[in-house]
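Trainee: Sequence and predicted structure, then a few things I'm wondering about:
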Amino acid sequence: MKILALDTTSGACSVALLSNGQLIERFIQAERDHTRRLLPMVDEVLTEAGMKLAELDAMAVSRGPGSFTGLRIAISCVQGLAFSVDLPVVPVSSLAALALGARRAHPEWGRSPVAAMLDARMQQVYWGVYSAESPNDSLITEAVQNPDQVVLSLKEAALPAPVYGAGPGLHYEAFEQAPLAEVDLTSLIRAGDIAQLAIPLWERGTAVSAEQLEPAYLRNEITWKKRQKIRSQ
């Protein structure tokens, strides 16, 4: 399978081509200029592979959660590219990709669960917990919460110990009380991990058309549900 993945969810910009098990990737840690950098990186990766966009089987992108602006940049780019050559798109959880990257960087963590955390601003984090057996599916429903709520949820959850933590969202002081054996605040999302996760999702049949691709903000979804509840009362 040949799949091209893009990501601009957080403080990095990356593009990766996974073709029959071989990975070609470009990764830049930069807070700005994602829009300017992304398409040239796509061209570089495709050129190195000697491949045209139309030869791909699918594209993949982080669906979120994450920065509103960051998500929109990559999603809009993928929509334009996929639509131009009629390619399906596989949406991948940014948190699952963060956890997979941390597990790859820390082989000593073995197959233990990884709690992935992204800073959601306003004293909150986006988070989920991912296992090696089912890396696309959070053991606790992905959510946006304040750190104290996350710590309580981790303590109450029946997760197999030890549990490790990954991501910049773990910088809050409250996480010092979390039942985490070790944390890596430097973990970032990489397009290569999104491509790896997209393969089993593709096999599940979760690909969508470019027009159907939508970001998963979590915060907006919760607000919408609350509004719907108020209106129904």
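Mentor: Sure, I can see it. Everything numeric here is computed off the predicted structure, so don't read it as measured data.

Trainee: contacts, neighbours, all on C-alpha from now
Mentor: Noted.

Trainee: Who are the contact partners of residue 191?
Mentor: 5, 6, 7, 14, 15, 16, 25, 27, 61 (C-alpha atoms under 8 Å, 6 or more residues apart in numbering).

Trainee: Among the residues you listed, name the ones in strands.
Mentor: Within these, residues falling in strands by DSSP state E are 5, 6, 7, 14, 15, 16, 25, 27, 61.

Trainee: circling back to that earlier point, in TSV, list the contacts of residue 191 along with neighbour count.
Mentor: Below are these laid out as TSV (neighbours: other C-alpha atoms under 10 Å):
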residue	neighbour count
5	30
6	30
7	32
14	25
15	31
16	28
25	21
27	16
61	30
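
Trainee: Centre of the chain to the helix or strand in which residue 150 is found, how far?
Mentor: Element membership for residue 150, per DSSP states H and E: helix 147-156. Centroid separation between helix 147-156 and its chain, computed with C-alpha atoms, centre = their mean, to the nearest Å, is 21 Å.

Trainee: now do stretch 71-82
Mentor: 14 Å.

Trainee: still on that earlier bit, tell me which other helices or strands whichever helix or strand comes after the helix holding residue 150 touches.
Mentor: Using DSSP H and E, the helix or strand that directly follows helix 147-156 along the chain is strand 164-166. On a contact count with 3 or more C-alpha pairs under 8 Å, 6 or more residues apart in numbering; DSSP states H and E, strand 164-166 meets helix 94-105, strand 114-121, strand 183-184.

Trainee: Second structure for comparison follows:
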Amino acid sequence: MPTILQIETATQVCSVALAVDGETIALKEEKAQNIHASSLTLFIDEVMNIAKLKYADLDAIAVSKGPGSYTGLRIGVSTAKGLCFALDKPLIGVNTLQMMANGYLSQHPNYGGLVCPMIDARRMEVFTAVYTNKLHEVVSVNAKIIDDKSFVLELDNNYITFIGDGAAKCETMLDSQNAHFSTVNFNSAANMSNLAYSAFQNENFEDVAYFEPFYLKDFVFTTSKNKS
């Protein structure tokens, strides 16, 4: 009965879940800007208390590894690695986009189309991928600038549901009767429960010492033009 602590900080959502045998038993999450540093450890303590578990009861730590927010990923992965070192537990990395698609498909078990999770990457760019209803990747993870030519071939032949905080801004550009947009949040640590459980069963663990988030793009520092 593996008990896994799960952390999701790739977007504005700060989310922590506990799962036993791939089933979520406790969840704490909130969506707001810049709360990860101040809230993540509090959320972890809260889900542990809800489940009435001690940290020694954990069998592994799972973390959403990206792509996503540079700062959010850095905080989540650093926290997960710190727990793994302190508790001597294995680390599981879960692809953020796959986790989002998994969340949508778990809520729509009879869905027959494709799923396209999108994470906002500023302006008209998104981090994205496309998955089948069996969670097989048909378009690999990439940083994509959305225009009226995006996903034309895929939408010609498939019904696609676009999800995530990057999907809403793309709705007017993807003008097709086969394009559907969901406003439900799927950036939740609860949506990695069965993925983390499968990784644990297969001993698909990360090297805690060398593991880094999957940023996809280099972080770009911006300097204010207003100098006082």
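Mentor: Perfect, I can see it now. Quick caveat, the model's predicted, so the values are computed rather than measured.

Trainee: re the thing from before, and the ones in strands among the contacts of residue 191 of structure 1, which is closest to residue 175 of structure 1?
Mentor: Comparing these against residue 175 of structure 1 with C-alpha to C-alpha places residue 7 closest, at 26.7 Å.

Trainee: Any figure for the gap between the closest one and residue 108 of structure 1?
Mentor: Computed as C-alpha to C-alpha, to the nearest Å, the residue 7 of structure 1 to residue 108 of structure 1 distance reads 26 Å.

Trainee: Show me which helix runs longest in structure 1.
Mentor: helix 68-85 (DSSP state H).

Trainee: Give me the mean deviation of that helix from structure 2.
Mentor: Compared with structure 2 after the fit, helix 68-85 of structure 1 shows a mean deviation of 0.7 Å (mean C-alpha distance after the TM-score superposition for structure 1).

Trainee: Can you give me the stretch of structure 2 that that helix aligns onto?
Mentor: The alignment of helix 68-85 of structure 1 onto structure 2 (TM-score structural alignment) spans residues 70-87.

Trainee: what sits up against the matching stretch?
Mentor: Contact partners of stretch 70-87 of structure 2, identified using C-alpha under 8 Å, 6+ apart, comprise 7-12, 36-37, 40-41, 55-56, 60-66, 89-91, 208-209, 212-213, 215, 219.

Trainee: I'd like to know which of the residues you listed are part of helices.
Mentor: Per DSSP H, the contacts of stretch 70-87 of structure 2 map to helices at 36, 37, 40, 41.

Trainee: of all these, which comes closest to residue 173 of structure 2?
Mentor: residue 36 (31.6 Å).

Trainee: before we move on, back to that, can I get the ones in strands among the contacts of residue 191 of structure 1 in TSV including distance to residue 229 of structure 1?
Mentor: Shown next, in TSV, are these (distance: C-alpha to C-alpha, whole Å):
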residue	distance to residue 229 of structure 1
5	37
6	36
7	34
14	39
15	40
16	41
25	44
27	42
61	31
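
Trainee: Just give me the closest of the residues you listed to residue 226 of structure 1.
Mentor: When these are ranked by distance to residue 226 of structure 1 (C-alpha to C-alpha), residue 61 comes first, at 28.1 Å.

Trainee: Return the residues in contact with the closest one.
Mentor: Residue 61 of structure 1 is in contact with 5, 6, 7, 74, 75, 78, 89, 90, 91, 92, 191, 194, counting by C-alpha under 8 Å, 6+ apart.

Trainee: separation between the residue most central in space within structure 2 and residue 147 of structure 2?
Mentor: Central residue of structure 2 (C-alpha atoms, centre = their mean): residue 96, 2.9 Å from the mean position. Distance from residue 96 of structure 2 to residue 147 of structure 2, counting by C-alpha to C-alpha: 23 Å.
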